[in-house]
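*Asks:* predicted coordinates and the sequence they were generated for:
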Amino acid sequence: MILTKENVIAKANAASKNTLMETLNIEIIDYGDDFLVARMPVNSRVHQPDGVLHGGATAALAESVGSFASHIFIDTEKFFIRGIEISANHIKSIKEGFVYAKATFIHKGRTTQLLDIRVTDEADNLISVCKLSTISLPKKS
């Protein structure tokens, strides 16, 4: 199978069935040589009690897009990815619409990866800044 943008996006979204990503309606929407973008609707399913986007949902979006980005750039026949640390700084609240998470690599090593994930709203306002560390682990034979 030739890796096209559409194939990568379709494969990522298909892998999300019956997962937290499906529960939160997280969808991969764009991909390039060094980035991956996902979006998530902001509605009552991801609100905290006062009606704004829950920071935990934002962190779940960031870890999902960052882990998928690391996954795309490794040999998945030999390795799997796990998140090992995530941090999130929430800058602005949002009540409705969509948030977009764009993961870009700060470091793309063979064993560890470090990603910057910017979460924005539909008007490109910064909602959160996240950093994710992932590790590539060998699959057992």
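*Replies:* On my side now, so go ahead.

*Asks:* can we go C-alpha only for contacts and neighbour counts from here?
*Replies:* Noted.

*Asks:* in the protein, which spans are helices?
*Replies:* Ranges of helices within the chain are 5-15, 20-23, 55-72, based on DSSP state H.

*Asks:* turn these into JSON lines, columns for distance to residue 85 and mean neighbour count.
*Replies:* Shown next, in JSON lines, are those (distance: least, Cα to Cα, whole Å; neighbours: other Cα atoms under 10 Å):
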{"stretch": "helix 5-15", "distance to residue 85": "22", "mean neighbour count": "15"}
{"stretch": "helix 20-23", "distance to residue 85": "18", "mean neighbour count": "15"}
{"stretch": "helix 55-72", "distance to residue 85": "9", "mean neighbour count": "23"}
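
*Asks:* a markdown table for the ones you listed, including distance to residue 103?
*Replies:* Below are the helices of the chain laid out as a markdown table (distance: least, Cα to Cα, whole Å):
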| stretch | distance to residue 103 |
| --- | --- |
| helix 5-15 | 14 |
| helix 20-23 | 16 |
| helix 55-72 | 5 |
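
*Asks:* these two touch, right, residue 38 and residue 30?
*Replies:* Yes - counting by Cα atoms under 8 Å, residue 38 touches residue 30, with 7.0 Å between them.

*Asks:* higher neighbour count, those two?
*Replies:* Legend: neighbour count by other Cα atoms under 10 Å for residue 38 and residue 30, higher for residue 38 (24 against 15).

*Asks:* residue contacts, the more buried one?
*Replies:* By Cα atoms under 8 Å, 6 or more residues apart in numbering, the contact list for residue 38 reads 26, 27, 28, 29, 30, 61, 65, 100, 101, 102.

*Asks:* pick the one among the residues you listed closest to residue 137.
*Replies:* Among the contacts of residue 38, residue 65 lies closest to residue 137 (Cα to Cα), at 18.4 Å.

*Asks:* A further structure is provided below for comparison with the first:
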Amino acid sequence: MHAKDTRSGSPLTGSPIRALPGNYEQELADAHVPDHIRPWLAESGVGALVVKLGIVFEELSAERSVATMPVEGNTQIAGILHGGASAALAETLGSFSATLHAGPGKIAMGIDLNATHHRPASTGVVRGVCTAIHLGRTTTSHEIVIKDESGRRLCTARITNLLRNLPQEVAQAAR
């Protein structure tokens, strides 16, 4: 699949939050962040939790985002995928999509996340597909469906994000 930003004529520039200066080129490549989105994340990377969970992006846009995550390394004591790992995958997809919708100079902040866990997974890779429900001026809502390699639904999540302007000094530094 090819990642894309479907907003017309609106290239992403600047980072929503400036991290300490660093070289995130390899981190962005390892997470398969699409080339056109890399300038947006150049100063912050994808985040330590995304790296730790092994999340790899296949597609990123405001309307639809897709990523995979290995079960191994993300299990709870019973040897099955940790519900918190599923929730983190869902929040990652929904928050990235919301931030892409918000555009430069804005940030998405999660205000509600809920997840229903339908069945366990103990091996393989899971795939989360995030679909926009509402893309507004001040809020967004996305549904995230996480399935196993056999296509069985493991988790259904929904996230609502509040869209806010970045503080003036952060927005200026991101330019």
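*Replies:* That came in fine, so what should we check first? Remember, it's a predicted structure, so these values are computed and weren't measured experimentally.

*Asks:* now the TM-score, please.
*Replies:* The TM-score (TM-score structural alignment, normalised by the length of the first structure) is 0.87; 137 aligned residues with a Cα RMSD of 2.2 Å.

*Asks:* per the alignment, residue 48 of the first structure pairs with which residue of the second structure?
*Replies:* Under the alignment by TM-score structural alignment, residue 48 of the first structure pairs with residue 76 in the second structure.

*Asks:* how far off centre is stretch 157-175 of the second structure?
*Replies:* Centroid separation between stretch 157-175 of the second structure and its chain, computed with Cα atoms, centre = their mean, to the nearest Å, is 15 Å.

*Asks:* any idea how far the residue lying farthest from the centre of the second structure lies from residue 121 of the second structure?
*Replies:* Distance from the C-alpha centroid of the second structure peaks at residue 78, with 26.6 Å (Cα atoms, centre = their mean). Residue 78 of the second structure sits 11 Å away from residue 121 of the second structure, taking Cα to Cα, to the nearest Å as the criterion.

*Asks:* quick revisit: residue 110 of the first structure is nearest to which of the helices of the first structure?
*Replies:* Closest to residue 110 of the first structure of the helices of the first structure is helix 55-72 (Cα to Cα; 10.3 Å).

*Asks:* so what's the corresponding residue of the second structure for residue 114 of the first structure closest to, chain neighbours aside?
*Replies:* Residue 114 of the first structure maps onto residue 141 in the second structure, with residues paired by TM-score structural alignment. Nearest residue to residue 141 of the second structure in three dimensions, chain neighbours excluded: residue 160, at 4.3 Å (Cα to Cα, 6 or more residues apart in numbering).

*Asks:* roughly how far apart are that neighbour and residue 111 of the second structure?
*Replies:* Distance from residue 160 of the second structure to residue 111 of the second structure, counting by Cα to Cα: 6 Å.

*Asks:* residues touching the equivalent of residue 90 of the first structure over in the second structure, list them.
*Replies:* Correspondence of residue 90 of the first structure to the second structure, assessed by TM-score structural alignment: residue 117. Going by Cα under 8 Å, 6+ apart, residue 117 of the second structure touches 83, 154, 155, 156.

*Asks:* how about residue 22 of the first structure?
*Replies:* With Cα under 8 Å, 6+ apart, residue 22 of the first structure has these contacts: residue 16.

*Asks:* how many other residues sit next to the equivalent of residue 155 of the second structure over in the first structure?
*Replies:* Under the alignment (TM-score structural alignment), residue 155 of the second structure maps onto residue 128 of the first structure. Look at residue 128 of the first structure: counted by other Cα under 10 Å, it has 22 neighbours.

*Asks:* my guess is residue 128 of the first structure contacts residue 118. True?
*Replies:* Yes - using Cα under 8 Å, residue 128 of the first structure makes contact with residue 118 at a distance of 6.2 Å.

*Asks:* sorry, back to before: any idea how far the residue lying closest to the match of residue 48 of the first structure once chain neighbours are set aside is from residue 67 of the second structure?
*Replies:* In space, and not counting its chain neighbours, residue 76 of the second structure is closest to residue 82: 4.9 Å by Cα to Cα, 6+ apart. According to Cα to Cα, residue 82 of the second structure and residue 67 of the second structure sit 17 Å apart.

*Asks:* same deal with residue 148 of the second structure?
*Replies:* Residue 148 of the second structure is 12 Å from residue 67 of the second structure, by Cα to Cα.

*Asks:* same check on residue 26 of the second structure?
*Replies:* Applying Cα to Cα to residue 26 of the second structure and residue 67 of the second structure gives a distance of 18 Å.
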